[in-house]
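Visitor: Okay, here's the prediction I keep looking at, along with the sequence it came from:
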Amino acid sequence: MPYTMVSFHAHPDDEALLTAGTLARAAAEGHRVVLVVATAGGAGLASSEVLAEGPLARRRLAELHRSAEALGCARVECLGYGDSGMADAPSGAADAFAGTDPEEAARRLAELLRQEQADVLTIYDPAGGYGHPDHVRVHQVGTRAAELAGTAVVLEATVDRRLLQRVLRAVHWLPGVPADFHPARFAGAFAAPERLTHRVDVRAYAGAKRAAMAAHASQAGADTGRRTLAVLLKLPRPLFRVLMGREWFVQHGRAPGRPLIDDVFAGLP
């Protein structure tokens, strides 16, 4: 039976890093996938060369649509809030998503969930993964919107923290790896393995996931050096498939169990 999944993110490119394989898999299996971002990402880091080409937000929305096409998404929406920037480098935008009324934003998202008759909503964990203010707000707004709309399944897109730490310890010292890949930066980020409910196998969709990442070219580098997307896209394809071939979620209201669930639509009638 086909279902509808709405995947809610803070900025263009977030969908590629955390949920791209799951979205591509759902679309390939015949489900309707709707991608929603709160902001156009106008405060994102980018090189001076990219910034000289015109408004970053406009470019990032175009990149979002290319990513969505690669993943098979049926609809793309931007709520139009301002990118808040990082906690230690706020954008100062008057309409910054992190400073908006969460109830008002939740009502807007809930209306979209009702329009789509969404069965599944993906958001982030309460800490927003690694603490970005807009990611924290995605959790708050998404949780409330699902309550208002009566969406059956709410999944926090995350990463297995223990596995992430192992990978970072193995690679952070390699030449060309950004300094912010240091394990200490992510010591409390994302989800402890005992909280996880889902581990979705997306190895068969690694090509679509890689294409989604590549679509966000403006976020691959900055004047200060390479960024996460650039590092991941440099991986040989077989290694990319191994490292990026699983995606993790925590489902609201479901007790963690073993083995972890591989199907984001599990339990729906």
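Guide: Everything's here; your move.
Visitor: C-alpha only now, for contacts and for neighbours.
Guide: OK.
Visitor: What sits closest to residue 27 if chain neighbours are left out?
Guide: residue 72 (5.6 Å; Cα to Cα, 6 or more residues apart in numbering).
Visitor: list the buried ones in stretch 63-75?
Guide: 63-73 (16 or more other Cα atoms under 10 Å).
Visitor: Stretch 156-176 now?
Guide: Those would be 156-162, 164-165, 168, 172, for stretch 156-176 by 16+ other Cα under 10 Å.
Visitor: any chance of the buried residues of stretch 63-75 in a markdown table, plus secondary structure and distance to residue 55?
Guide: Shown next, in a markdown table, are the buried residues of stretch 63-75 (DSSP: H, G, I helix; E, B strand; the rest coil; distance: Cα to Cα, whole Å):
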| residue | secondary structure | distance to residue 55 |
| --- | --- | --- |
| 63 | helix | 13 |
| 64 | helix | 15 |
| 65 | helix | 16 |
| 66 | helix | 17 |
| 67 | helix | 19 |
| 68 | helix | 21 |
| 69 | helix | 22 |
| 70 | helix | 24 |
| 71 | helix | 25 |
| 72 | coil | 27 |
| 73 | coil | 25 |
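Visitor: Residue 50: which of those residues is nearest?
Guide: The nearest member of those to residue 50, counting by Cα to Cα, is residue 63 at 12.9 Å.
Visitor: Included below, for side-by-side comparison, is a second structure:
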Amino acid sequence: MATVLAFHAHPDDEVFLTGGTLARAAAEGHRAIIVVATDGVMKSVAEGGTTRMEELRAAAAELGVSRVVHLGYADSGHGKELYPDPPDRMRFVRADTEEAAARLAEILREEKVDLLLSYDPNGGYGHRDHVKVHEVGRRAAELAGVPRVLEATIPRDVVVRMVRLVRLLRIPFRYDDRVLANAYSPSAAITHRIDVRRYAGQKQRALAAHRSQVTGNGRMAPVMRALVRLPAPVFGLLLGREWYVESRRRLFTP
């Protein structure tokens, strides 16, 4: 039995890029873990946690994930403006990479992680917290001596097709098509293509578990609403594959 840990920026990110992989790993008898750098909240958090972390735990249960951990940082937000830190914690983008990597490495060692799932160098579509996940995840794997790192991504040609479909269906989508066309990874860089269609139902239910994001007014909310309403077979056709770039950097134990 191997231990697979998926490191993500915010709750709900885990579903889109790695949900099927985690569900498949758990179904095949491996231990699956999710660590989020932030809880997706911009403000201070009252004692007892947040709705988004509760939703993440519900999504994780749908995927068969054994453990969920928040690394302790606040969401850094979108756009060019960087907001002041809330009183109770630092925004992830401001975190010292070595310090954040040390926090994650402690979990990697504790769990004896065999495979770390992180993000590609672009951080997918370029969100600053996602780019930071790439930097922190790669360094943490070095510190902990994790033998394999797969960086979650989507081939750019697939991104272009997805965006065209969203536009064709007239689903509100507040992202710049030109930016997305150069985001994620080129097809030639992809090293692993994982078929997760068998786990599409779990992946869709996990997405639906993020109720505040599905019903809210965030930039991805219209797309999420459309996805959770699809028949499971159609959902599987659209989100039934997940892609990774294997990190070739030599990993070592200090």
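Guide: Yep, it's here. Computed from a predicted model, the values in this text were never measured in an experiment.
Visitor: Now do the helices in structure 2.
Guide: 13-27, 51-63, 97-111, 123-126, 128-144, 156-168, 177-180, 200-208, 211-214, 221-229, 232-239 (DSSP state H).
Visitor: thinking again about what came up before, list the residues that contact the aligned partner of the residue nearest to residue 27 of structure 1 in structure 2.
Guide: Using TM-score structural alignment as the criterion, residue 72 of structure 1 maps onto residue 64 of structure 2. Contacts of residue 64 of structure 2 were listed using Cα atoms under 8 Å, 6 or more residues apart in numbering, and they are 22-23, 26-27, 32.
Visitor: show me what contacts the nearest residue to residue 2 of structure 2 once chain neighbours are set aside?
Guide: Distance criterion Cα to Cα, 6+ apart; nearest residue to residue 2 of structure 2, sequence neighbours excluded, is residue 30 at 5.1 Å. Taking Cα under 8 Å, 6+ apart, we find residue 30 of structure 2 in contact with 1-4.
Visitor: still on that earlier bit, how about a markdown table for the helices of structure 2, with distance to residue 40 of structure 2 added?
Guide: Listed next are the helices of structure 2 as a markdown table, based on distance: least, Cα to Cα, whole Å:
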| stretch | distance to residue 40 of structure 2 |
| --- | --- |
| helix 13-27 | 10 |
| helix 51-63 | 7 |
| helix 97-111 | 17 |
| helix 123-126 | 16 |
| helix 128-144 | 10 |
| helix 156-168 | 24 |
| helix 177-180 | 22 |
| helix 200-208 | 15 |
| helix 211-214 | 10 |
| helix 221-229 | 14 |
| helix 232-239 | 23 |
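Visitor: Any idea which of those gets closest to residue 189 of structure 2?
Guide: Using Cα to Cα, the nearest of these to residue 189 of structure 2 is helix 156-168, at 10.3 Å.
Visitor: what stretch of structure 1 does the closest one fall on?
Guide: Going by TM-score structural alignment, helix 156-168 of structure 2 sits over residues 161-173 in structure 1.
Visitor: Show me what the matching stretch is in contact with.
Guide: Under Cα under 8 Å, 6+ apart, the answer for stretch 161-173 of structure 1 is 177-179, 181-183, 186-193.
Visitor: and if we set it to 6 Å?
Guide: In this structure, residues lying in contact with stretch 161-173 of structure 1 by Cα atoms under 6 Å, 6 or more residues apart in numbering are 181-183, 190-192.
Visitor: Pull out the buried members of those.
Guide: If we count by 16+ other Cα under 10 Å, the contacts of stretch 161-173 of structure 1 have these buried: 181-183, 190-191.
Visitor: from these, which single one is nearest residue 228 of structure 1?
Guide: Closest to residue 228 of structure 1, out of all of those and judged by Cα to Cα, is residue 181, at 8.4 Å.
Visitor: give me every residue that touches the closest one.
Guide: residue 172.
Visitor: run the last query once more with 7 Å
Guide: 168, 172 (Cα atoms under 7 Å, 6 or more residues apart in numbering).
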